[in-house]
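S.K.: Next come a sequence and a model predicted from it.
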Amino acid sequence: MRIGIPRETKSGECRVAVTPSGVRALRDSGAGIVVETGAGTASGFEDREYRDAGATIVSTSPEAWSADLVVKVKEPLSSEYGFLSESSTLFTFLHLAAFPQLTEELLTRRVTAIAYETVVSCGALPILRPMSEVAGILSIQAGARGLEKGCGGRGVLLAGTDDFPPGDVTVLGAGVVGRNAARIAAAIGANVTILDVNPKKLSEAQGRCGGRARTILSTPEAIAGAVKETDLLVSTVLVAGERAPCLVTRKMIRSMRPGAVAVDIAIDQGGSLETSRPTTHAAPFFIEEGVVHYCVTNMPAAVPRTSTQGLMAATLPYLLSFSERGVIGALRSDEGLLAGLNTFNGHVTCEGVAKAFGKTFLTAKEAIR
């Protein structure tokens, strides 16, 4: 198998899909690796390291995209659609429910597309998890920055001081992202409130915060009340494979304290705030209804070294399986990996994506039969 690693083109995307150590492991398994020059530079991995690990360095994107298996971090942009082909498999974060045009391109070009975010293992999302941890931690850093007056915020220091009280942080969702956001907020001394529909998750999140958080069963009324009284809102709610549910209405945003901050981590799946729209690392903030919004669609790219290493640890077992069994063989041998198959031979094979766009759904198992 020939595996291609193109350079990422999304604005502010500094991660790379495979590290030099990952290349070495794949080479040892018998795969040939093609890396576009400069693909790992922003993450601190130079071309010579890839070359020393056994990769072939190529100078153009088409050379990397012509491989049997193309491994990326983020979804292809319109400038890359021409590289998509039924002769190769794409393995990356896709979040197709938020990208109708990309979905159509994958279907038209009959691409075998496997999405990191819908691969499952023991009921969890193993590839999404490390990026969720990073995003949760970064949400508090980003929110604290947004609260600064220079960003349009209300000028509140989340940690407070000896003489003045800390700020209020509200986290919607007690999954991996929410637990990490709440843990960091509690650790710096903020007043933390966590909302979720699952009491068990709330209990676990409170434990991660050392008991220094208030937990509330989530209802529309509870969300409205918590949002109104917070300085920083972090929305983390995810439905794997589907467009994010809109949990916070414009009316709720309008009720927030002037200069409060809203961080929408679900923005890469369409966003869970009615007022959200995608932003970039170059221009991360905008103000809507008097509230500072942070809606960067690739948050973990802010810390590419850590994020790349976490991503590599999660994807390498699957990449080795592809190398050793072939794409179809790997999919047939692992139902959790098969759940990652979003499009195949012109069919939508992810129920959430089919639901988002009113497409006919064909199960992944039927598609590769």
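M.R.: Perfect, thanks for sending it. Numbering: from 1, shown residues only.
S.K.: drop to CA atoms for contacts and neighbour counts, all remaining ones
M.R.: Will do.
S.K.: The stretch 1-150 of the chain: helices as residue ranges?
M.R.: All helices of the stretch 1-150 of the chain, identified by DSSP state H, counting those that start in this stretch, fall at 20-28, 47-53, 61-65, 100-108, 128-146.
S.K.: take a look at this one as well, against the first:
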Amino acid sequence: MIISVPKEIKNNENRVAITPAGVKELVKRGHEVYVQSTAGHGSGFIDDDYTAAGAKITPDIEAAYKMGEMIVKVKEPVFREYNLITSGHVMFTYFHFASSLELTQAMINQKAVCIAYETVEHEDRSLPLLVPMSEVAGRMAVQEGAKYLEKPMMGKGILLGGVPGVLPAKVLIIGGGVVGTEAAKMAAGLGADVIIMDSNLKRLRYLADIMPANVKTMASNEYNIRKMIRDQDLIIGAVLIPGAKAPKLITKDMLKDMQRGTVLVDVAIDQGGCIETCRPTTHEDPTYIVDGIVHYCVANMPGAVPYTSTLALTNATLPYIIELAGSGWKTAVAQHMELSKGLNLCKGQVSCSGVADAFNLPHHVKPQLQ
């Protein structure tokens, strides 16, 4: 198969979809790999690294799309890329369709096969291609939250871990999945007073067993959320429903109950956000203020640490890329349940219930594998 890796052009997205090591694994299996010139520069990989591994370099994004049968990316295509995508393409990337009708409709119109990293799912319901970036985003949420608690950033002027004689910051994490767990580890390690909420009591029992003493667990419901937000310094939204829009667990009217300078980090912003007043921001302009509350809602947080993120992501995606390239997408999807879960759009048909429900679109449980 011919695999093509275009350069990411989303604002401040520095990751790349395949490392030179990944190229080498594909080439030695008989596949052709094209990489757009400078695609890996943001992650620390130069064109010579790719050519040494057996890739061919394309001069621009148009050539990258034209050459490839399977297009492997990190982030969803942006407007400039829509018309470069054809019905002959298999697209393998993060899509987060449920947060964008425009993107969903564009990919339906282009009739491409769209396999989304974020909905590839094992039998135990774990999400192997979302986990590495969730780990990065969860840890970054605390790192960024701590920064924006500083007074020059319009925060409260609180040091997350405090100092002897001064209490540490209070951190509320809503969601006990991978993002929430990693955020709790980081916040606890910095010495903060942490509460992690989830609606799954089994998960809370597990977290209570593994977390240090400065992390407490609490059932997630509207009453408890309204009660706890009143005196928190950093609130992290870490809720995920695979393939679907995130529920709005913090509403606009709740902001009046928060203290001025409280920082909100919505890690679910890729899926529409779990905080009503959040809208996607960029690393270039990451925050804004609503009712005195600092909102940090960067939609590609791991893009700020591209070397770490690229290696973590490609460690997870490469086996699936090899399978799709070796067997062909139809056979791979038919034989591997996790890849069938990843199939969101197929030749103009919506095959993911979360995407269909988000926009009231027809849902094809078994799309035509044309």
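M.R.: Received the coordinates, thanks. Note that the coordinates shown come from a computational prediction; the quantities given were computed from them, not determined experimentally.
S.K.: Overlay them and tell me the TM-score.
M.R.: After superposition, the two chains reach a TM-score of 0.98 (TM-score structural alignment, normalised by the length of structure 1), with 368 aligned residues with a Cα RMSD of 1.0 Å.
S.K.: re the thing from before, export the helices of the stretch 1-150 of structure 1 to TSV and tack on distance to Ser203 of structure 1 and mean neighbour count?
M.R.: Output for the helices of the stretch 1-150 of structure 1, formatted as TSV (distance: least, Cα to Cα, whole Å; neighbours: other Cα atoms under 10 Å):
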stretch	distance to Ser203 of structure 1	mean neighbour count
helix 20-28	37	20
helix 47-53	44	18
helix 61-65	46	21
helix 100-108	37	18
helix 128-146	18	23
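S.K.: Contact partners for Val353 of structure 1?
M.R.: When contacts are counted by Cα atoms under 8 Å, 6 or more residues apart in numbering, Val353 of structure 1 touches 96-97, 241-243, 342, 359.
S.K.: Now do the same for it: its match in structure 2.
M.R.: Under the alignment (TM-score structural alignment), Val353 of structure 1 maps onto Val355 of structure 2.
S.K.: Relative to structure 1, which residues correspond to stretch 184-197 of structure 2?
M.R.: Against structure 1, stretch 184-197 of structure 2 falls on residues 182-195 (TM-score structural alignment).
S.K.: oh sorry, the question was meant for stretch 324-336 of structure 2
M.R.: On structure 1, the counterpart of stretch 324-336 of structure 2 by TM-score structural alignment is residues 322-334.
S.K.: what comes up buried for the matching stretch?
M.R.: 322-324, 326-327, 330-332 (16 or more other Cα atoms under 10 Å).
S.K.: if we can go back for a sec, mind listing what's buried along the match of stretch 184-197 of structure 2?
M.R.: 182-187, 189-195.
S.K.: likewise stretch 201-209 of structure 1?
M.R.: Within stretch 201-209 of structure 1, the residues that count as buried by 16+ other Cα under 10 Å are 201-202, 205-206, 208-209.
S.K.: Same question for stretch 235-250 of structure 1.
M.R.: Going by neighbour count (16+ other Cα under 10 Å), the buried part of stretch 235-250 of structure 1 is 235-238, 240-245, 247-248.
S.K.: And for stretch 343-358 of structure 2?
M.R.: Neighbour-count burial for stretch 343-358 of structure 2 flags 343-356, 358 (criterion: 16+ other Cα under 10 Å).
S.K.: Most widely separated two among these?
M.R.: Farthest-apart pair in these is Lys347 and Ala358; separation 19.2 Å (Cα to Cα).
S.K.: contacting residues around Lys365 of structure 1?
M.R.: Lys365 of structure 1 neighbours (Cα under 8 Å, 6+ apart): 332, 338.
S.K.: Mind telling me what Leu26 of structure 2 corresponds to in structure 1?
M.R.: Counting by TM-score structural alignment, Leu26 of structure 2 lines up with Leu26 in structure 1.
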